[in-house]
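Trainee: dropping a prediction and its sequence here:
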Amino acid sequence: MSTNTPSDPSGVPSLPDRPSLPPRPGRSRRTWLTAAVIALVVGAGGGFAAGRATAGDSASGGKLTTVKIGVTDADQDYWPVLKKLAREHGIDLQTVNFSDYTQANPAVAQGQLDLNLFQHLVFLASYNKQAHQDLTPVGSTYVVPLGLYSRKHTRLSQIPRGADIAIPNDPTNQARALLVLQKAGLVQLKGGGTIVSTPADIDTSASKVKVTPVDASQTVTSLSSVDGAVVNNDFALDGHLDPKKALFSDDPRSSTSEPYINVIVSRAADKDNPTYAEIVKLYHDPRVEKLVVAESKNTSVPVQKPAADLRKLLAGYEKVVSAQ
């Protein structure tokens, strides 16, 4: 997710009906709470008021302010460090882990959680328009690359004409995968492609390879039967793929990666909450960022983009969704 809106190549068509889980920098398939348990955790006692004072003291001797944040990676090493730093700044940062990522936005919208951290801007735009909500970014976190891997070839130039390339079949990652293949010179997309391109947009006569959409979780296992696969960073790490051996990856530092900037999200009414701004600042503390990058095997790129800029980007994506 990268200051141009992602209408880079051309006008952007509609977003998919159902948003897809954006890639994260670390391994994603670990032990998670079930949705039922989460409902009990976030639902007990009703919603949580943002900035609620709790018993206990910060390092400075003042009362702690509790902030509950929904995540999908609570077992990663950076969370204890971030929580410790938050406590030193008077914040009791409590994570609620989700295995069903479709629950994280409703939990914020309904006031059961204060924040969440799991999604990129295109995902958020799609959710807001589908659910008639106005969740908004309060800060950015990182972008991760999307890579093309192969067990049959060691260089991009070795991929033969007519080769079969597996790509994720969920709409957000599918479109990004097609753009990766276009940048790699393997496919040509009609009109230059957009963030919502589909295989139907491939100019087959001008393309070197054909694509086979599969479930994102199957892209790694498909490598034994195809010439290559575009694999989300989290699945690549889970599948013990070395990001350094990807035949090609998109550039997370490019402006074309802006749709995939991952963000910390709140309700619109709380977008200027100073406690939330402090959490964003602490996320980018070098001690935290170092662990986030290490978890991704040095593939994630921290992004510090002003919240106002993130909201402008989000508004542009929401217009695209509304135009459907």
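Mentor: Received it, and whenever you're ready, just let me know what you need. Residues are numbered from 1 along each chain as shown.
Trainee: can we go C-alpha only for contacts and neighbour counts from here?
Mentor: Noted.
Trainee: could you look up the SS state of residue 166?
Mentor: strand (DSSP: H, G, I helix; E, B strand; the rest coil).
Trainee: how near is it to residue 67?
Mentor: Using CA to CA, to the nearest Å, residue 166 is found at 41 Å from residue 67.
Trainee: who has more neighbours, those two?
Mentor: residue 166 (29 against 23; other CA atoms under 10 Å).
Trainee: so what's that one up against?
Mentor: When contacts are counted by CA atoms under 8 Å, 6 or more residues apart in numbering, residue 166 touches 211-214, 219, 222-223, 226, 228-230.
Trainee: max-length helix in the chain?
Mentor: The longest helix of the chain (DSSP state H) is helix 307-322.
Trainee: on that earlier part again, so which of the contacts of residue 166 would you say is closest to residue 287?
Mentor: Residue 287 lies nearest to residue 230 out of the contacts of residue 166, by CA to CA, at 31.3 Å.
Trainee: okay, and the closest one sits in which element?
Mentor: Element membership for residue 230, per DSSP states H and E: strand 228-231.
Trainee: for that strand, list every residue counted as buried.
Mentor: Of all the residues in strand 228-231, those buried under the rule 16 or more other CA atoms under 10 Å are 228-231.
Trainee: and that strand, what other elements does it pack with?
Mentor: strand 147-149, strand 164-168 (3 or more CA pairs under 8 Å, 6 or more residues apart in numbering; DSSP states H and E).
Trainee: make a markdown table from those strands and add distance to residue 125 to it.
Mentor: Formatted as a markdown table, the helices and strands packed on strand 228-231 follow (distance: least, CA to CA, whole Å):
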| stretch | distance to residue 125 |
| --- | --- |
| strand 147-149 | 24 |
| strand 164-168 | 20 |
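Trainee: please compare the first structure with the one that follows:
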Amino acid sequence: MFASSSLSRRSVLALLGGLSTLGVSRAETSATTSKAIRVGIMSGEDEDIWRIVTANAAQNGLMVKVTTFSDYNAPDEALAEHELDANAFQHGPFLQGQSAAHGFHITPVGNTYFSPIGLYSQRWKTVGELPQNATIGVPNDPSNEGRALKLLQSLNVLKVSDSAGLLPTALDITDNPRNITIRELDAGVVGRALPDLDAAIVNTDWARKSGIDIEKQRIGREEIKNNPYVCFIAVNEEDARAAWVATLVNAFHQPNVRKAIIDIYRGANVPAWS
């Protein structure tokens, strides 16, 4: 899911070294706990982020134990089964789908970062240049395909039915003045197929892995404002008001974590808290 770059050991240590100057409040001593809070994340670059978050939390008396996953379905299941106290890997539409399918009672408690998707082209320099009968590739999983079509709608390429909510498919296109053909491809394939397409919507991490020049070949991008795809820390609903939750979120919402997100992801992900 993430770009294949991470902080050097020196960089991580430098960020951790800034802990002595953190403005982390110690007023709520009830937030401390004798056991470690168990947080599930995806393996990869997020591990570097959470090393810093863990150190921040320890400064305020909260011990955090991180568990990594490679299967995106597993962290919510583990949270619902109370094998975890929190997880941090998903956005709203993904959680909505998981909750509807499995009856989870999981709720967001604090934003982490935003991973914008982009519209890329090797043939055209702007969205306005996309010709009649162009072919645009999109990821074929429900969450990302819906997101891709919503991006095309925001760029005035086509329109989809409001009744489709956040999960429209090509069948929900209601207005297509350029007669665009939507080609549904696996999320890991759509970026590599760009030479054979007029354009493609690709998650930024897959765009980098596919060798796409993010800045030069991107002709459209999601905006973060009012975007439902912002990622967050989530807990079981029954724990939402627990004192440790605010401490955990505060440990993430720190300047050294903001800097780490910018450095590690090189623009693929951006901090999503003010």
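Mentor: Right, received. Where do you want to start? Quantities reported herein were computed from a predicted structural model and do not represent experimental measurements.
Trainee: mean per-residue distance, whichever strand in structure 1 runs longest to structure 2?
Mentor: Longest strand in structure 1, counting residues (DSSP state E): strand 63-71. When structure 2 is superposed, strand 63-71 of structure 1 averages 2.4 Å from its matched positions, counting by mean CA distance after the TM-score superposition for structure 1.
Trainee: and the contacts of that strand?
Mentor: In this structure, residues lying in contact with strand 63-71 of structure 1 by CA under 8 Å, 6+ apart are 48, 50-58, 87, 90-98, 104, 113-118.
Trainee: between the contacts of residue 166 of structure 1, which is nearest residue 30 of structure 1?
Mentor: Among the contacts of residue 166 of structure 1, residue 219 lies closest to residue 30 of structure 1 (CA to CA), at 18.1 Å.
Trainee: trace that closest one over to structure 2, please.
Mentor: In structure 2, residue 219 of structure 1 lines up with residue 190, judged by TM-score structural alignment.
Trainee: you'd agree its match is in a strand?
Mentor: No. Counting by three-state DSSP, residue 190 of structure 2 is located in no strand; its state is coil.
Trainee: that one and residue 267 of structure 2, how far apart?
Mentor: Noted for residue 190 of structure 2: a distance of 20 Å to residue 267 of structure 2, by CA to CA.
Trainee: residue 85 of structure 1 contacts residue 282, doesn't it?
Mentor: Yes. Counting by CA atoms under 8 Å, residue 282 is a contact partner of residue 85 of structure 1 at 6.9 Å.
Trainee: figure out which of the helices and strands packed on strand 228-231 of structure 1 is closest to residue 245 of structure 1.
Mentor: strand 147-149 (7.4 Å).
Trainee: so what does the closest one touch, helix or strand wise?
Mentor: Using 3+ CA pairs under 8 Å, 6+ apart: strand 147-149 of structure 1 touches helix 171-183, strand 228-231, strand 248-249.
Trainee: go again using 7 Å as the cut-off
Mentor: Applying 3 or more CA pairs under 7 Å, 6 or more residues apart in numbering; DSSP states H and E, one finds that strand 147-149 of structure 1 contacts strand 228-231, strand 248-249.
Trainee: name the nearest residue to residue 121 of structure 2, ignoring sequence neighbours.
Mentor: residue 199 (4.4 Å; CA to CA, 6 or more residues apart in numbering).
Trainee: what's stretch 118-136 of structure 2 aligned against in structure 1?
Mentor: The alignment of stretch 118-136 of structure 2 onto structure 1 (TM-score structural alignment) covers residues 147-165.
Trainee: now that stretch, how far from the centre of its chain.
Mentor: On the basis of CA atoms, centre = their mean, to the nearest Å, stretch 147-165 of structure 1 sits 26 Å off its chain's mean C-alpha point.
Trainee: in that stretch, what's buried?
Mentor: For stretch 147-165 of structure 1, burial by neighbour count (16+ other CA under 10 Å) applies to 147-150, 156, 159, 164-165.
Trainee: do stretch 150-161 of structure 2 as well
Mentor: Of all the residues in stretch 150-161 of structure 2, those buried under the rule 16+ other CA under 10 Å are 150-153, 155, 157-160.
Trainee: pick out the most distant pair among these.
Mentor: Taking CA to CA, no two of the buried residues of stretch 150-161 of structure 2 sit farther apart than 155 and 160, at 12.3 Å.
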